[in-house]
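K.L.:
Predicted model and sequence follow; I will ask about them next.
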Amino acid sequence: MTEILLSLAVMALLFGLLAMGVWVAFALFLVGAASLLIFSNAPLGTVLATSSWGASNSWALAALPLFIWMGEILFRSKLSDSLFSGLAPWMTRLPGRLLHVNVFACAVFAAVSGSSAATAATVGKISIPELTKRGYSERMMIGTLAGSATLGLLIPPSIILIVYGVATEQSIARLFIAGILPGALLVALFSGFIMLWALFNREKTPGQAERIPLREKLAAGRDLMPVLLLILGIIGSVYLGVASPTDAAAVGVVIALLLAWRAGDLTKESFREGLMGAVRTSCMIAFILAGAAFLTTAMGFAGIPRMLAAWIGDMGLSHYELLIALTIFFVVMGCFLDGISIIVLTTSIIMPIVEQAGVDPIWFGIYLVFVVEMSQITPPVGFNLFVLQSLTGRNILRVAWAALPFFLLMGLAIALLAAFPGIALYLPSLMGS
């Protein structure tokens, strides 16, 4: 029972500080300091300095601000307009028609932003007025955006996968590649659901659009070429081993600047705003990572993760029972914390348990991102819900209700990922060791 009481004491202190409105990073540092002072004789100053420096002194972490900056640049360009105009002609013959644009546009933008909220805001600001004008169901319009925007956390380059890779010392390149097929699975599930809904709700779908000649579709598709080349350049260079994720991120920033310049969107003001936005976001994440590293070290000195892992191991949970328990735990956590905070708060405790159960850490990273995606559309702290509430002016509970089917589809995707782990592990296995 000792490990349970220690864990409960640490978690109670942490959630108490968060409930008081203390910043996540400061809460992590304070809880880490309290753990060291109460449960260990280790020198506080030395542990604080070495753990914070160790979390910051990482070459892999350099990819984080670069990918964030790339997303900020493209967020301020005409990319969303190009995505809609380039994809819309190809979707008019599918059941559900332009609702599929939300799914595929989010998937494309996710591959260049790495952020769920940025994906929802960028695609939503152009698709919501267009779909509303054409008379599409508001509930499906909001739901498809809420669910599909979560692809920003999964499809590489993913900011949260970088955070997980740094926190658990896993290969970011392998995590990026592992996210491709699961991301495609979610796209397929979302589009399949839209088709089924459209077939059973024909009266809520606008009338049949005119047949668009192939020549016009190809002409519209040219709007997608720059961003598709950017995606292929980033993912392809990492997959082929030509560049590390950090190298690919640097190249991506340069190409994003060129695309914004070519589109006429690169001004002194937009450059400054994009750069400062990336600096603010990167500093926030780096600060949280440093606090998480300190708390992890402090809990290691106290022996809490080891004792908790042994306690859960003694419970004799099967592989699937453990995953079900963790899924419920992470979804509940997601009701109160953002995705990055969930990752850095829990990995120090969860990873020993996961490793003891024989779960592949690359697979677990993808699974964890899936669960964090679900938390992005759960109230009260579902960031995608807040973004869509601001875009539509609807009550957040109404937005959450619209997102519910896509929340359930993500649960189905997790079940498929658990039943067929090769969905996440096949492509990384081709990369070799």
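P.N.:
Received, thanks. Numbering: from 1, shown residues only.
K.L.:
Every contact and neighbour count from this point should use C-alpha atoms.
P.N.:
Noted.
K.L.:
what about stretch 149-162, distance to the chain center?
P.N.:
Centroid displacement of stretch 149-162 relative to its chain, using Cα atoms, centre = their mean, to the nearest Å, is 4 Å.
K.L.:
Can you tell me what sits against that stretch?
P.N.:
With contact meaning Cα atoms under 8 Å, 6 or more residues apart in numbering, stretch 149-162 is reached by 60-61, 63-64, 67-68, 103, 106-107, 109-117, 119-120, 172, 175-177, 179-180, 182-183, 186, 235, 339-340, 365-366, 369-370, 373-374, 376, 384.
K.L.:
and if we set it to 6 Å?
P.N.:
The contact list for stretch 149-162 (Cα atoms under 6 Å, 6 or more residues apart in numbering) reads 106, 110-111, 114-116, 119-120, 172, 176, 179-180, 183, 373.
K.L.:
And stretch 258-275, by the same measure?
P.N.:
Glu72, Ile73, Ser77.
K.L.:
Okay, one more to line up with it:
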Amino acid sequence: MAEFAPIIIFLFVLFLLLGTGVWVGLALLGVAYVGMEMFTSRPVGDAMMTIIWRSASSWSLTALPLFIWMGEILFRTRLSEDMFRGLSPWMAKLPGGLLHTNVVGCTVFAAVSGSSAATLTTVGKMSIPELRRRNYPETLVIGTLAGAATLGLMIPPSLTLIVYGVTINESITKLFMAGIVPGLLLAIMFMGYVAVVSKVSKNYRPDPEPDMTLRQKLLNSRFLLPVLILIFFVIGSMYLGYATATEAAAIGVVGALILAAVQRSLNMKTFVESLMGAMRTSAMIALILAGASFLSLSMGFTGLPRALAEWIGELGLSRFQLLMALMVFYIIIGCFLDGISSVVLTIAVVEPMIRQSGIDIIWFGIFIVVVVEMAQITPPIGFNLFVMQGMTGHEMNFIARAAFPMFLIMVAMVFVLIAFPDLATWLPDNIRQRPGG
């Protein structure tokens, strides 16, 4: 029992601080401070100063504020309207009709945003009124949008994958490449669900869309060209080995500014708003990362991660059993913390277990992102549920029930990843990337 005393104290102080409303980053710093004072003789101030500077000065972390800024710029453009106009002619005749614009629109915007909330807000502000006007079932409109917006966490540039890569000291570019195929497969699974439900549901009676000629469809598709070109330059530059993740982020910011200027939505007001929005989000994540780094150091001095890894090893769990236990663990912790906080808070303890079990670190990054995606649509703290509630005015229970089928699809995706690990590892193992990626 004595060896578990540190973890009991760590958890008690953490939940005490979080329960009193302290910011997550400050709570992590507080827990680490208590741990250093109680279990080590090293000067706390010196250790805190050194580790926080080291975590904040990581070059890989430079990509984070740049990708956030790119998403903030695009959020203030006419991108959502243009995406709907470009996608709707091609989606209208599919089984499920224009509901597919939720999934495909989120997939497209996820490829230039990296944020689940930004994806949800950008796509939802245009698709929700249009789908309601056409009498699509409200539960499907809300459920597909809340679920598909989580693709912003996986499809590069993913903020969660950047944080995971920095925390675990792994290539951001490799993690981005690993997220492409699973992200697209998950989008296809969402679209398959929409197609099936549209055929079996008795309440599915949307207004039919007018027929369009091929020429009209192609003309409408021109509205998609700017964002598709931006995706090609951002993701393609990394995939082809011409740019690191940080350089691709800089390309994305320049491209987003050009796109906003062409659409005449770039002025001093929107420029400053996008910059301040990116600064607030980046500062929040940086504080969480600083707290997590100090907490990792503090726990390292106690030997807690190693002791837990050895204890897990003594249980004799197979890889599958360990992954199932971690899936349940992250779903539970995700009910109370956002995705980035969940990753940085736990990775110091989980990493030794994963390495000891021989699980690929890149693959595990995608696994953890899928599970964190589930947490975005699980009450009581599912962030996408709060965003959706603000946009629609529905009760939280209604939104959670509407999104539950998407949650089950993500659970199925976990088993697909376990059965076919090459979905996440083939691209990173076969790409040519520049040093520093």
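P.N.:
Yep, that arrived. All of these numbers come straight from a predicted model, not from anything done at the bench.
K.L.:
TM-score of the superposed pair?
P.N.:
The TM-score (TM-score structural alignment, normalised by the length of the first structure) is 0.98; 433 aligned residues with a Cα RMSD of 1.0 Å.
K.L.:
hmm, back to that, could the contacts of stretch 149-162 of the first structure go into TSV alongside neighbour count?
P.N.:
Shown next, in TSV, are the contacts of stretch 149-162 of the first structure (neighbours: other Cα atoms under 10 Å):
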residue	neighbour count
Cys106	32
Ala110	30
Ala111	28
Gly114	28
Ser115	26
Ser116	29
Thr119	32
Ala120	30
Ile172	26
Phe176	25
Gly179	31
Ile180	20
Gly183	25
Glu373	28
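K.L.:
Widest-spaced pair of those?
P.N.:
Within these, Ala120 and Ile172 form the most distant pair, 24.4 Å apart (Cα to Cα).
K.L.:
about what we covered before: Throw the contacts of stretch 258-275 of the first structure into TSV and include neighbour count, thanks.
P.N.:
Below are these laid out as TSV (neighbours: other Cα under 10 Å):
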residue	neighbour count
Glu72	25
Ile73	27
Ser77	22
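K.L.:
which one of those residues is nearest Met410 of the first structure?
P.N.:
Minimum distance to Met410 of the first structure across these is 27.0 Å, recorded for Glu72 (Cα to Cα).
K.L.:
show me the contacts for the closest one.
P.N.:
Contacts of Glu72 of the first structure by Cα under 6 Å, 6+ apart are Gly274.
K.L.:
any idea how far it is from Asp223 of the first structure?
P.N.:
Distance, Glu72 of the first structure to Asp223 of the first structure, by Cα to Cα, to the nearest Å: 20 Å.
K.L.:
same question, Leu186 of the first structure
P.N.:
24 Å.
K.L.:
These two: who's more crowded?
P.N.:
Each of Leu186 of the first structure and Asp223 has its neighbours counted (other Cα atoms under 10 Å); Leu186 has more, 25 against 18.
K.L.:
With Asp247 of the first structure as the reference, measure out to the more buried one.
P.N.:
28 Å.
K.L.:
for Asn57 of the first structure, same thing?
P.N.:
Distance, Asn57 of the first structure to Asp247 of the first structure, by Cα to Cα: 17 Å.
K.L.:
same question, Thr346 of the first structure
P.N.:
Taking Cα to Cα, one finds Thr346 of the first structure at 29 Å from Asp247 of the first structure.
K.L.:
Between the two, which is the more surrounded one?
P.N.:
Asp247 (17 against 14).
K.L.:
residues in the second structure aligned with stretch 143-160 of the first structure?
P.N.:
Under TM-score structural alignment, stretch 143-160 of the first structure corresponds to residues 143-160 of the second structure.
K.L.:
I'd like the distance from that stretch to the chain centre, please.
P.N.:
On Cα atoms, centre = their mean, the centre of stretch 143-160 of the second structure falls 5 Å from the chain's centre.
K.L.:
Likewise for stretch 421-437 of the second structure?
P.N.:
For stretch 421-437 of the second structure, the separation from the chain centroid amounts to 19 Å (computed by Cα atoms, centre = their mean).
K.L.:
again, but for stretch 285-293 of the second structure
P.N.:
17 Å.
K.L.:
And stretch 367-380 of the second structure, by the same measure?
P.N.:
9 Å.
K.L.:
That stretch aligns to what range in the first structure?
P.N.:
Under the alignment (TM-score structural alignment), stretch 367-380 of the second structure falls on residues 367-380 in the first structure.
K.L.:
Near the residue nearest to Pro65 of the first structure when sequence neighbours are not counted, how many other residues are there?
P.N.:
Once flanking residues are discounted, Pro65 of the first structure sits nearest to Ser282: 5.3 Å by Cα to Cα, 6 or more residues apart in numbering. Applying other Cα under 10 Å, we find 21 residues neighbouring Ser282 of the first structure.
K.L.:
right, and Ser282 of the first structure touches Leu66 too?
P.N.:
No: between Ser282 of the first structure and Leu66 there is no contact under Cα atoms under 6 Å: 9.0 Å.
K.L.:
Just put the contacts of stretch 149-162 of the first structure in TSV and tack on secondary structure.
P.N.:
As requested, the contacts of stretch 149-162 of the first structure are exported to TSV (DSSP: H, G, I helix; E, B strand; the rest coil):
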residue	secondary structure
Cys106	helix
Ala110	helix
Ala111	helix
Gly114	coil
Ser115	coil
Ser116	helix
Thr119	helix
Ala120	helix
Ile172	helix
Phe176	helix
Gly179	coil
Ile180	helix
Gly183	helix
Glu373	helix
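K.L.:
between these, which is closest to Glu203 of the first structure?
P.N.:
The closest of the contacts of stretch 149-162 of the first structure to Glu203 of the first structure turns out to be Cys106 (Cα to Cα; 25.9 Å).
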